[in-house]
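>>> Give me the fold of what follows.
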Amino acid sequence: MTRVLMVGSAPTERGGMATVTALMLKHGSRVASIRMIPTHREGPAGMRLALWLSGTARVAAALARRQADVLHAHVSERGSVVRKGVLVLLAKLFRVPVVLHCHGAEFMDWYRGLPGSAKRVIAWTFRQADLLAVLGESWRTRYMSLLGVKRVVALGNPIELPPAVSDAPGFKIVFLGRFGARKGSADVLTAVAGLSSPVDLVMAGDGEVAETRALAARLGVQAEIHDWLSPTERDRILASAHVFVLPSRDEGLPMAMLESMGHGLVPVVSPVGSIGEVVLDGENGLLVQPGDVAGLTRALESLLADSGLRERLAKAARSTVEPFAIENYIEDLGRHWDRLATS
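From the prediction side, this is the model:
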């Protein structure tokens, strides 16, 4: 069985990358022997530096002792690129093939803003990887064009499919993500305030939580606004909801959207990142351009007014994400690991 050394943020952290990592560790034993070494965790700068140094030393020791057939590194942007860049070079030194698993929704904008010399170093480092795994075909095209990489595969994101979909009465809208401008949380509140009748709204995440609660009060929107939810709490809320809303400015392929579709919620989302590869307007969800609050209100109003439309889109949403089940995902990834280990 292929031995995979996985590195990145601790799987207990918040966010999509950690969720994917946790799923891979939970289900990966069916295709590979996986060892995880965290190199990042949120916290004080001193703690983060110490974890990076100790994690890098542990990775170097494992590679030197020939304890891994493949290095699988999760990467986003900014400091994550630097941390994983060092590990890529270590792996190449010890002749261990590398998978760079790219999650960063803001990577392209960040990269374009760098000086030319930094761009060249980063592009060269990415090209040292034996395979780039990205979140969709649009991201595959962007990485190949921007960095000159050639070995890129679009994997999407994995989810654990619930056995049944939501059949709760009423009309509940859910927003899950970081509160702030990038995810469009204020647009959600403003759009809901413009609906023809009150609805149940649940919002959960980190970031600008207090500011979001204050805005809801000013707009007169009755909303449940929570901090970050545990997976159990998240699933409980999704099982009682009907619509998932995420009018983001930038995205990769949001885990929260895929998870909500698995529960049979209708996604009302913006066509950014790889979202447009999954959600087709009027077929399995509704698409609204980022910042179009009036359009967001109209989309939500159409679902509120037409239960038949809502039921049709919900059924199609669930069918759409069934191929994203973790069982399919890990089998596909396992084939890539095996190929790299034996090439």
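
>>> make it CA atoms for all contacts and neighbour counts henceforth
Noted.

>>> Buried ones in the one helix or strand Leu333 maps to, by neighbour count?
Applying DSSP states H and E as the criterion places Leu333 in helix 326-342. Going by neighbour count (16 or more other C-alpha atoms under 10 Å), the buried part of helix 326-342 is 326-327, 329-331, 333-334, 337-338, 340-341.

>>> Out of those, the closest to Ser319 would be?
Ile326 (14.8 Å; C-alpha to C-alpha).

>>> Next, the structure of the following sequence, for comparison with the previous one:
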Amino acid sequence: MATVIDDMAHSSLSKAVDLVLFDTKKRTRDQRTIWEAIRMRFLLLREWWHVLQPAKVTIAHIHTCSGLSFFLDSLYMMLARIRGVPAALHIHGAKFDEFFDGLSWPGKRVVRFLANRASRVIVLSGEWERALREQFPKARFAVIENGVSQAPLIDVKKDSSVITVLFLGNLCHRKGVMDLISSARDLPPYVRIVLVGGEEEPGMTEKVKRFLEQESLEERVLLAGPATGIEKFRWLRSADIFALPSYAEGVPISMLEALAVGLPAVVTPVGGIPSVLTDKEHALFVQPGDRAALVSAITRLANDENLRRTLGETARAHVMENFGVERSASKYLQVYRELKPRLADRGLPL
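Now for the predicted structure:
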């Protein structure tokens, strides 16, 4: 979500409306007590209440995901509605459907109530809209795909004797990390996998390290850690193939960023990915958990430079034309104008 918000803050949207970013991330120490957490949440909500002055704030746009975060973020949405401010609830969670299905009957009623109270529920793809509309038929949906900005040009030195397969994202089972590193045993010896990202699941980094040691794969798989900004794009520019064998996704920004620099990709047709890409035209699709197919797709790209170039160039043109950050910015503005028609004429602040 942080990348999406940062991209919007630097897009033409920031010129069309007065964007004010309200930071809701944790502001207490890691070993905080429950009372410290409750107190800080109360202070944040009080600050939010004072920020929500209808004469100054035209729209509240709240980014959220699944789990406890959804309920906490919905408090901001409800306060906005009480204040008379239209509020958009923007769902990013790749497993929101599983989160909802796992709730008790009263929990589902609460989520439906919150979705119905939002002025708009924004989702990342038509697939997600169809899935959630079945659960929230009274909610007012809008589809805004994640957008990607133009990648900076960076000079990098590449070893022509090595094919680098890049994974970019938080380390977790959901993103198929264990499937990818397991495939290293069966890939050609000149193929190296690089994992760039922090942890989504606590302890995942250590689990990956132990697996690589047990399987003697330390020379085949590099655990690079998290990277942002220029360093992230340095990894993207130095790679030959992008791999994201996820079990659940929205429309992953990391995938769009990889395609925007012209990397050929091996991905799974989950979440909103099939609404963005076509198999064998923009990427190679493999089914989640199919390690043999994953090995086959990566090997095929590693052995065929022309295919890598053709797939990468086609995907790059497709993504920049249809999923650029400015296209997303125009959809944001369209939703804002629907919620507050005066924006179209007076350009009132957000």
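
>>> other SSEs contacting the helix holding Leu333 of the first structure?
Applying 3 or more C-alpha pairs under 8 Å, 6 or more residues apart in numbering; DSSP states H and E, one finds that helix 326-342 of the first structure contacts helix 16-27, strand 70-75.

>>> So which of these is the most surrounded?
Of all those, strand 70-75 carries the top mean neighbour count, a mean of 26, counting by mean count of other C-alpha atoms under 10 Å.

>>> which residue numbers in the second structure go with that strand?
The alignment of strand 70-75 of the first structure onto the second structure (TM-score structural alignment) covers residues 59-64.

>>> any idea which helix or strand carries Ile34 of the first structure?
strand 33-40.

>>> What are the contacting residues of that strand?
1-10, 25, 28, 48, 51-56, 58-59, 83 (C-alpha atoms under 8 Å, 6 or more residues apart in numbering).

>>> Lys183 of the first structure: which of the helices and strands packed on helix 326-342 of the first structure is closest?
For Lys183 of the first structure, the closest of those is helix 16-27, at 13.5 Å, according to C-alpha to C-alpha.

>>> Check which helices and strands the closest one sits against.
helix 255-262, helix 326-342.

>>> quick one, which of these is nearest to Arg310 of the first structure?
Closest among these, using C-alpha to C-alpha: helix 255-262, at 12.4 Å.

>>> counterpart of that closest one in the second structure, which residues?
Using TM-score structural alignment, helix 255-262 of the first structure lines up with residues 253-260 of the second structure.

>>> Report the contact partners of the most centrally placed residue in the second structure.
Geometric centre of the second structure, nearest residue: Pro252, 4.1 Å, by C-alpha atoms, centre = their mean. For Pro252 of the second structure, the contact set (C-alpha under 8 Å, 6+ apart) comprises 146, 273.

>>> what do you get for Val7 of the first structure?
36-39, 71-74.

>>> and these as a markdown table, adding distance to Asp281 of the first structure?
Shown next, in a markdown table, are these (distance: C-alpha to C-alpha, whole Å):
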| residue | distance to Asp281 of the first structure |
| --- | --- |
| Met36 | 39 |
| Ile37 | 41 |
| Pro38 | 39 |
| Thr39 | 39 |
| Leu71 | 38 |
| His72 | 35 |
| Ala73 | 34 |
| His74 | 31 |
